[in-house]
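Participant: here's a sequence, model it:
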Amino acid sequence: MTRFTIAIVGRPNVGKSTLFNRLAGKQLAIVEDTPGVTRDWREAAGQLGPLRFRLIDTAGYEDSYDDSLPARMRQQTERAIEEADLTLMVVDARAGLTPLDETFARLLRKGSRPVVLVANKCEGRAGEPGLLEAYALGLGDPIPFSAQHGIGLSDLYDAIVEHMPEEEPEDEEQPQTEPGLTVTGEDGEEVLDGDLLPDDAPRIIQMAIVGRPNAGKSTLVNRLLGVERMLTGPEAGITRDAIATDWEYEGRPVRLVDTAGMRRKARIDEKLEQLSVQDTLRSIRYAHVVVLMLDAELGMDKQDLTIARMVEEEGRALVIAFNKWDAVADKETALADLRDRLETSLSQVKGVPVVTLSALKGRNLDRLMAAVFQVYDTWNRRISTAQLNRWLAGLLEMHPPPLVAGRRLKLRYMTQIKTRPPTFAIWASRPEELPGSYQRYLVNGLRQDFDMPGVPVRVYLRKGRNPYAGKKK
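Facilitator: So this is what the prediction gives:
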């Protein structure tokens, strides 16, 4: 049974995202004292006392009906209202009612869904006049509330429970969390949501889509989902929050994360854009596979390489999507230039998959998902200790470590200590003296001989224990 859904709506800058974060119990939505911060609607699991529900945060409602961005945001909000079982309309009690509040209230009164009116910012006496004005909206008694301070939660609880089914069945599924949040495993180590599943359950692949503004990230998400879930348009920088959506492709569960476009740090001067970039970085940090979207008409520039290096440093698997491929005249030259740039500037993830596609027309999306699953499986690969030591012996015989101070360095033993990304430990006689060039030789050999393209490979050197150390002569 579908979980009871609550949509939070209202005009811009009344505190919807603050209320969303309060009910979600986490700082998920970007909150800033600027109208129109939220644009796409965001989902999360909400909780108020024993109540459990699905929560939707929406963009500020604008009375616009053309092809502009505010009009498209309004359409998204109306879709969320249609999907919700209950609507929380939030008004700003300190600012009082506005014509836009009255317009929105008329729309909600015509609908069939129940509505609860929340008069936010009622801490202190400054909100009393606005609270009294809110009765004129015809949506019942307003709840005096403060999303920032948590005042009025008991009244909100009573209003919600009145509209919820009497017996809400327990949800046996794994709780859905936003990207960047962790849970604690049995050994006390923090792990990604989706990693604590039964052995026979398919793991949820966290797939973050990143890139510069206007590269087509939201268009790609909409094409994969088959619905207009994300706001798109010719305007650069529409997406501000990292929006996670659960999806399934050929029986494999995927959590798609659409992120804000990342410009060069020197060009970012607004606090809101800084918060958006931080949200994107958090999405990279907790993704499994990161799809870097490039505009094929613009090629790969320094900022794209910076993002790719961030992905590698975080140890995530990487796929490069060359979007707007249908608009490229000389395809052979464009692809050759991209591969040459990757070879020279991103050697630490040699063999990264490159997929040419058109997100707008839906071309080659199956090839993209095939590359995502392949690189995800590689990222999770485990190699037996016996295989590794046979490989190490052959490598040392073919190309032994260099002499240091007239003495040969000895690499004695090797094992894989973790996956995601593949990480190996080698015990050596004097690990601190092994040249960096030889360490890179080991990494490249591992990637080539065990077929691990496109994922970071980590090799750590450890000093073997001397059995005679500390013993008396």
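Participant: contacts and neighbour counts: CA atoms only from here.
Facilitator: Noted.
Participant: how about the strands in the stretch 101-250 of the chain?
Facilitator: All strands of the stretch 101-250 of the chain, identified by DSSP state E, counting those that start in this stretch, fall at 115-120, 143-144, 182-184, 190-192, 205-211, 243-249.
Participant: among those, which comes closest to Glu128?
Facilitator: Ranking these by proximity to Glu128 (C-alpha to C-alpha) places strand 143-144 first, at 8.7 Å.
Participant: what's in contact with that closest one?
Facilitator: Residues outside strand 143-144 that contact it (C-alpha atoms under 8 Å, 6 or more residues apart in numbering) are Leu117, Val118, Ala119, Asn120, Cys122, Leu131, Ile151, Gly152, Asp155, Leu156.
Participant: please spell out the ChimeraX selection for the buried subset of those.
Facilitator: Burial among the contacts of strand 143-144 is assessed by 16 or more other C-alpha atoms under 10 Å; the matching ChimeraX selection reads:
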select :117,118,119,120,122,131,151,152,156
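Participant: distance check, the spatially most central residue of the chain against Val257.
Facilitator: Closest to where the C-alpha atoms of the chain average out (C-alpha atoms, centre = their mean) is Ser283, at 3.5 Å. Distance, Ser283 to Val257, by C-alpha to C-alpha, to the nearest Å: 7 Å.
Participant: could you also give me the structure for this second sequence? I'd like to compare it with the first:
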Amino acid sequence: MRSADDDRSSGRDGPRVAIVGRPNVGKSTLFNRLVGRRRAIVDDTPGVTRDVREAPAQLGDLAFTLLDTAGWETAGGEALEARMRRFTERAIDTAEVVLFLIDARAGVLPLDEAFAGWLRKRAGKVILVANKCEGRAGQQGLAEAHGLGLGEPIPFSAEHGEGLSDLHEALARYIEPMPEEEDDEFEDGEGAEGPSEAELAKRPLLLAIVGRPNVGKSTLVNRLVGEERVLTGPEAGITRDAIRVEWQWKGRQVRLVDTAGMRRRSRIEAKLEAASVADTLDTIRLADVCVVVLDAANMAEKQDLAVAGWVIEEGRALVIAVNKTDLLADDRSAASKAWRKLRDRLEASFAQVKDVPIVGISALNGRGVDRLMPAVFETYAIWNKRVPTPKLNRWLREMETLHPPPLANGRRIRLRFMTQIKIRPPTFILSVSQPEELGDDYLRFLINRLRDDFGLPGVPIRVTMRKPKNPYASRARKR
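Facilitator: The predicted structure is shown next:
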């Protein structure tokens, strides 16, 4: 089972292995089985997977990059199914090994035969996998698979994990086993406290692109990487899985994650859409920086603020990207009013996170996109900022003098000590003589001054109050 940290950084990518087949044969179930956790959304509805999803996988001593693809169909032109097919075919062209799945229970269908004929001409290393072979239900389909001309089929059950040893044997013909000394990067050096800050700095920055449906998230990802890496189109809700794209920006490793659009919970009815939203929320929890994409025509709708609120609640660094700003170019008065409304709503909704960076862009024509990544890395640096304890306590004494804490039962509340215990986001502990009496207003004052005086704009700041221990309490108990 892979951990969350494995998602953020994997030292072993290895050969590319693509899982292909017609819709609803169990490709995503096999993908999740080999990756070791639920990474792709699985549903009985055909055509759930639309993009090509990648993840590091391991089977015994074989390590490789696994690709989950959309169901192959014979559609042509510019229909969504045709665009999905082109992405699948491109994944096949870049893969060293292809796992061709059929549904043994359903038997070999004409679409299987058509795809097999296409694979014989285009792909070199194809492993035929007859999925859903548990019990006797798939025996007929397994026998029919011999006629596809792709060699001996492997009887398999992705749902139950049957046939993994046979699949390992087939993959071992094309993939070299890992040397024994290549153990997990943090297996010995990383204790219960997790990786050190130096180790975290070497990992890719995990940048999640989130927002409502059809605001241009996938178009922005393609614009940033400079090629068509994720599926786009006029249809709302094309992206269903969170799609990771490895990228470099000015020599810095970045893992871009394109996510499904998030509608209001009251409008989420289908189980499939609920799974997509849950996948997006998981991505936000793991991200370093989240870019919330808004539509310039409808800035700061209630759902936009809800998405930004989830990012802040999870303690992630936040950048706002207002897409389609070219639509505002003709009416400067309307544009100025829209920008002012956006800033006012952000300030009113998120008083605890002031001065969130806002970048106007057009993902379609590239206008303003060059300003987005500098804002991302600047916010990321602030999110990782640490304030020295001596400096912090000199500041605390100054705050106590300039704006004394309130009285509680006729006694002055004392601010004893303050220290930063965490970064990502900046997290502080404040030792207070009577924490329950300090009040939210004074704590908010301290956080706002902390943000202004130490240069922490646009990121969540967390302050936990603690009451100092009484050094004489143990003596009193002994008496």
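Participant: how about TSV for the strands of the stretch 101-250 of structure 1, with distance to Lys473 of structure 1 added?
Facilitator: Below are the strands of the stretch 101-250 of structure 1 laid out as TSV (distance: least, C-alpha to C-alpha, whole Å):
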stretch	distance to Lys473 of structure 1
strand 115-120	79
strand 143-144	81
strand 182-184	48
strand 190-192	46
strand 205-211	57
strand 243-249	64
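Participant: any idea what Ile413 of structure 2 aligns with in structure 1?
Facilitator: When structure 1 is aligned by TM-score structural alignment, Ile413 of structure 2 is paired with Leu409.
Participant: give the contact list for its match.
Facilitator: Leu409 of structure 1 touches Pro401, Pro402, Leu403, Ala428, Ser429, Arg430, Leu434, counting by C-alpha under 8 Å, 6+ apart.
Participant: re the thing from before, confirm the residue nearest to the centre of structure 1 sits in a helix?
Facilitator: Yes: checked against DSSP: H, G, I helix; E, B strand; the rest coil, Ser283 of structure 1 lies within a helix.
Participant: that one touches Leu192, doesn't it?
Facilitator: No: using C-alpha atoms under 8 Å, Ser283 of structure 1 makes no contact with Leu192, being 11.5 Å away.
Participant: three-state assignment of Leu256 of structure 1?
Facilitator: strand.
Participant: and Leu364 of structure 2, by the same measure?
Facilitator: Going by three-state DSSP: Leu364 of structure 2 is coil.
Participant: any idea what it aligns with in structure 1?
Facilitator: Under TM-score structural alignment, Leu364 of structure 2 pairs with Leu360 in structure 1.
Participant: for whatever residue of structure 2 lines up with Ala45 of structure 1, grab the count of nearby residues.
Facilitator: Mapped onto structure 2 by TM-score structural alignment, Ala45 of structure 1 lines up with Pro56. If you count neighbours by other C-alpha atoms under 10 Å, Pro56 of structure 2 ends up with 23.
Participant: Pro56 of structure 2 contacts Leu66, correct?
Facilitator: Yes: contact criterion C-alpha under 8 Å: Pro56 of structure 2 and Leu66 qualify, at 6.1 Å.
Participant: which residues do these two both contact?
Facilitator: Joint contacts of Pro56 of structure 2 and Leu66 (C-alpha under 8 Å, 6+ apart) are Val35.
Participant: tell me which of the strands of the stretch 101-250 of structure 1 lies nearest to Asp66 of structure 1.
Facilitator: Using C-alpha to C-alpha, the strands of the stretch 101-250 of structure 1 put strand 243-249 closest to Asp66 of structure 1, at 25.0 Å.
Participant: give me the distance between that closest one and the centre of its chain.
Facilitator: Chain-centre distance of strand 243-249 of structure 1: 10 Å, with C-alpha atoms, centre = their mean, to the nearest Å.
Participant: contacts made by it with the rest, please.
Facilitator: By C-alpha under 8 Å, 6+ apart, strand 243-249 of structure 1 touches 40-43, 178-179, 225, 253-259.
Participant: count the residues that sit near Glu89 of structure 2.
Facilitator: Glu89 of structure 2, neighbours per other C-alpha under 10 Å, totals 18.
Participant: separation between it and Ala95 of structure 2?
Facilitator: Taking C-alpha to C-alpha, one finds Glu89 of structure 2 at 10 Å from Ala95 of structure 2.
Participant: ok, now Pro179 of structure 2?
Facilitator: For Pro179 of structure 2 relative to Ala95 of structure 2 (C-alpha to C-alpha), the value is 22 Å.
Participant: between these two, who's got more neighbours?
Facilitator: Ala95 (20 against 9).
Participant: which residues touch that one?
Facilitator: Pro15, Arg16, Val17, Ala18.
Participant: the second one and Ile92 touch, don't they?
Facilitator: It stands for Arg16 of structure 2. No: Arg16 of structure 2 sits out of contact with Ile92 when judged by C-alpha under 8 Å, with a separation of 9.3 Å.
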